[in-house]
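Q: Give me a model of this one.
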Amino acid sequence: MNLRFLEAFYWIAKLGSFSAAAARLHTTPAAISERIRTLEEDLGVRVFERDSRRVALTAPGQRLLPYAEQMLSLRDAMKKSVQDGSAQTGIISLGVIESVVHTWLPDVLRELTEVYPGITVELYSDSTPRLKEELRTDHLDMAILADEVDGELYESVPLAQDPMLWVAHPAIAAAVTDAKGFEAVLARQPVMTFVRDTPAYHDVRRALANVIGVRINPFSSIAAINAVLLGGYGIAAMPSRVVGAALAEGRLREIPCGPRLAPLRMLLVRPRAGREPVVDAVADLVARVCTRLAQP
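A: Below is the predicted model:
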């Protein structure tokens, strides 16, 4: 049985239409229809019920789906096991949230180059909501995010949790000695955090929900938050790894009496199926490097 037929079947079942599967597999709806016709002839059963509005699995199609997924996964594992990393070539598109840029990224790229010298990495740095959309539209092979991507089509591998700290310039932080002092400072200083719709932004809103008159300023750039903090402006909720050097050098100071914040989760997210084996191999390497760097 031709695995391309099973691959077409799998993506129609997951995406819900022949046209979506054709786009995912970079072919035409007519070619996808032909693959399904041949598959149904080989099996002697119909695997889809079709009408003008929707495509649905038949009972035999429902029984076939887990087998198709297993066979495609086995194909990918087989290719991965016999291919030489040093001989691999191609382009891998990797998306990362900005906190990764300021911490793990140099080590990740250095090790990727050592293991896969023929692979070119296209790097995209953006917020979690934007990177999710890039994954959904098939513009990224993988991404390091602060949240899962909804749906069965994506696999999320936990990498680390980074404590979120309230930090400020030492001249501002020195005036805060208790919770009341923290709220008093918020009457004079804005709070800076990540862009709207990110987990960190929503957590800051939750933590400060009962503080009257607080001003929350979303920033699209961690570098910009750092710059204004070091200039003596505002208070920020920041990942500990990002501000670790500035805290150690005394250029910023933690404010420990602010309300507790949830840690920043970091996950490697990639599609579950239809991946080239080298993409899986690179994703596994990225996960290993990041997990190692996250160790205390």
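
Q: Going by C-alpha atoms from here, please, whenever you check contacts or count neighbours.
A: OK.

Q: gap between Glu155 and Val167?
A: Distance, Glu155 to Val167, using CA to CA, to the nearest Å: 34 Å.

Q: which one of the two has more residues nearby?
A: Shown here are Glu155 and Val167; by other CA atoms under 10 Å, Val167 has more neighbours (27 against 18).

Q: correct me, but that one touches Arg253?
A: Yes: counting by CA atoms under 8 Å, Arg253 is a contact partner of Val167 at 5.5 Å.

Q: Please enumerate the shared neighbours of these two.
A: Listed as contacting both Val167 and Arg253 by CA atoms under 8 Å, 6 or more residues apart in numbering are Ala173.

Q: Spatially central residue for this structure, please.
A: By CA atoms, centre = their mean, the chain has its centre lying nearest to Leu145, at 3.0 Å.

Q: Let's see this one next, to set against the first:
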Amino acid sequence: MELRHLYTFKIVAEVKGFTKAAEVLSYAQSSVTAQIQALEEELGTKLFDRLGKKVVLTATGEKLLPYALRMLELHDAAIQELTLNNVPAGTITIGAPESLAAFRLPAIIREYTQRYPHVKIILRPGVCWELRGLARSGELDVVFLLEPEAKEHDLHIETLVMEKMAIIAPPDHPLALLPAITADDLKEETMLHTEPGCSYRTLFEKYLNSFGVFPGTDLEFWSIEAIKNCVMSGLGLSFLPLITVEKEIAEGKLQALRWNDESCRVATQIAYHKKKWLSPALQEFLKLVEQHAQTWNERSRQA
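A: Now for the predicted structure:
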């Protein structure tokens, strides 16, 4: 089995599609299809089933995946051990929710790739429960989580910074004039939510429901940028991490409502499997994350 075929197999399994895999790999879709077909012919079995626009692993594909991941990891380990001066090389696969992928990770990834140009980084967005599962299975090397602090028996999880949350509104919204708001003030409001499974959406909904508050209308968006634009246009209110709206608040386009409850607290955390082999490339990435986390905490204390 060729390693490049196994790597393509891994990516198709992760993104559940040949077109998306081609985008991730910067291949033509026909190349992705040809590599999977070559692997299937070599093994004498089908590895994927097509379900509409998605492809899913067959039972045989499910059996192959952990072996493929192990072989690819050993390949990276061999490269690290045999490279002159042990310069970090290989691939790091990272998972993160949209808010962190857009507002916490760009500076880290930019600095890392400048230091270690021989390391390829693949960033996969997702909701936290899904990302934890991918860290467990070994499909992702490391994941970032944005949710209440937690511990898992098989994952190493470290809190990097406690994130401030904000209920945002247009500056001319009546609630923006109040010295403080309560859950009761949101009864008749339209709330713009992130996707189902988003940890802070779930946390906020439970908080409101605990006071018997069920907002008048719920709208659902799978994009933070779309939510911000809709709030600015007066469509409703939203509950988002402060880091995602700081720029718009500073520009006077959005208002963070004054809200005294501290029960809806989430943390930016980093997680990986406790038995994960930490390659030199991954070790250097984790060190850089720690350095940036120190800066985040300093800024948070000063705010």
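
Q: show me the contacts for Gln29 of structure 2.
A: Gln29 of structure 2 sits next to 18-19, 21-22 when contact means CA under 8 Å, 6+ apart.

Q: Switch these over to JSON lines; also include secondary structure, distance to Pro125 of structure 2 and neighbour count.
A: What follows is the contacts of Gln29 of structure 2, written out as JSON lines (DSSP: H, G, I helix; E, B strand; the rest coil; distance: CA to CA, whole Å; neighbours: other CA atoms under 10 Å):
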{"residue": "Phe18", "secondary structure": "helix", "distance to Pro125 of structure 2": "18", "neighbour count": "24"}
{"residue": "Thr19", "secondary structure": "helix", "distance to Pro125 of structure 2": "17", "neighbour count": "19"}
{"residue": "Ala21", "secondary structure": "helix", "distance to Pro125 of structure 2": "14", "neighbour count": "23"}
{"residue": "Ala22", "secondary structure": "helix", "distance to Pro125 of structure 2": "17", "neighbour count": "19"}
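
Q: for the residues you listed, which one is nearest Leu69 of structure 2?
A: Checking the contacts of Gln29 of structure 2 against Leu69 of structure 2 by CA to CA gives Ala21 as the nearest, at 16.3 Å.

Q: these two touch, right, the closest one and Phe9?
A: No: Ala21 of structure 2 is beyond contact range of Phe9, at 9.1 Å (criterion: CA under 8 Å).

Q: re earlier: I figured the residue nearest to the centre of structure 1 was touching Met266, is that so?
A: Yes: in this structure, Leu145 of structure 1 is within contact of Met266 by CA under 8 Å, at 5.5 Å.

Q: on that earlier part again, please report how far the residue nearest to the centre of structure 1 lies from Glu134 of structure 1.
A: Applying CA to CA, the value for Leu145 of structure 1 to Glu134 of structure 1 is 12 Å.

Q: which SS class is the aligned partner of Phe239 of structure 2 in structure 1?
A: Under the alignment (TM-score structural alignment), Phe239 of structure 2 pairs with Ala237 in structure 1. Three-state assignment for Ala237 of structure 1 (DSSP: H, G, I helix; E, B strand; the rest coil): strand.

Q: Relative to Ala56 of structure 1, how far out is Ala237 of structure 1?
A: Relative to Ala56 of structure 1, Ala237 of structure 1 is positioned 47 Å away (CA to CA).

Q: Compare the two (neighbour count), which wins?
A: Neighbour totals were compared for Ala237 of structure 1 and Ala56, and Ala237 leads with 24 against 16 (other CA under 10 Å).

Q: Contact partners for the more buried one?
A: Counting by CA under 8 Å, 6+ apart, Ala237 of structure 1 touches 164-167, 191-193, 204.

Q: what's the closest non-adjacent residue to it?
A: Leaving aside its sequence neighbours, Ala237 of structure 1 sits nearest to Trp166 (CA to CA, 6 or more residues apart in numbering; 4.7 Å).

Q: you'd agree the one you found is up against Ser240?
A: No: contact status for Trp166 of structure 1 versus Ser240: not in contact, 9.3 Å apart, counting by CA under 8 Å.

Q: ok, the two, which is more surrounded?
A: Neighbours of Trp166 of structure 1 and Ser240, each counted by other CA under 10 Å, are more numerous for Trp166; the result is 22 against 19.

Q: tell me which element the more buried one is part of?
A: According to DSSP states H and E, Trp166 of structure 1 maps onto strand 164-168.

Q: Follow the chain on from that strand and name the next helix or strand.
A: Next helix or strand after strand 164-168 of structure 1 toward the C-terminus (DSSP H and E): helix 170-173.

Q: Who are the packing partners of that following helix?
A: The elements that helix 170-173 of structure 1 packs onto, with contact taken as 3 or more CA pairs under 8 Å, 6 or more residues apart in numbering; DSSP states H and E, are strand 253-254.

Q: which bit of structure 2 covers the strand it packs on?
A: Aligned using TM-score structural alignment, strand 253-254 of structure 1 spans residues 255-256 in structure 2.

Q: re the thing from before, ok and the strand holding Trp166 of structure 1 relative to strand 235-239, angle-wise?
A: With axes from the mean of the first three to the mean of the last three CA atoms, to 10 degrees as the basis, strand 164-168 of structure 1 and strand 235-239 are set at 140 degrees to each other.
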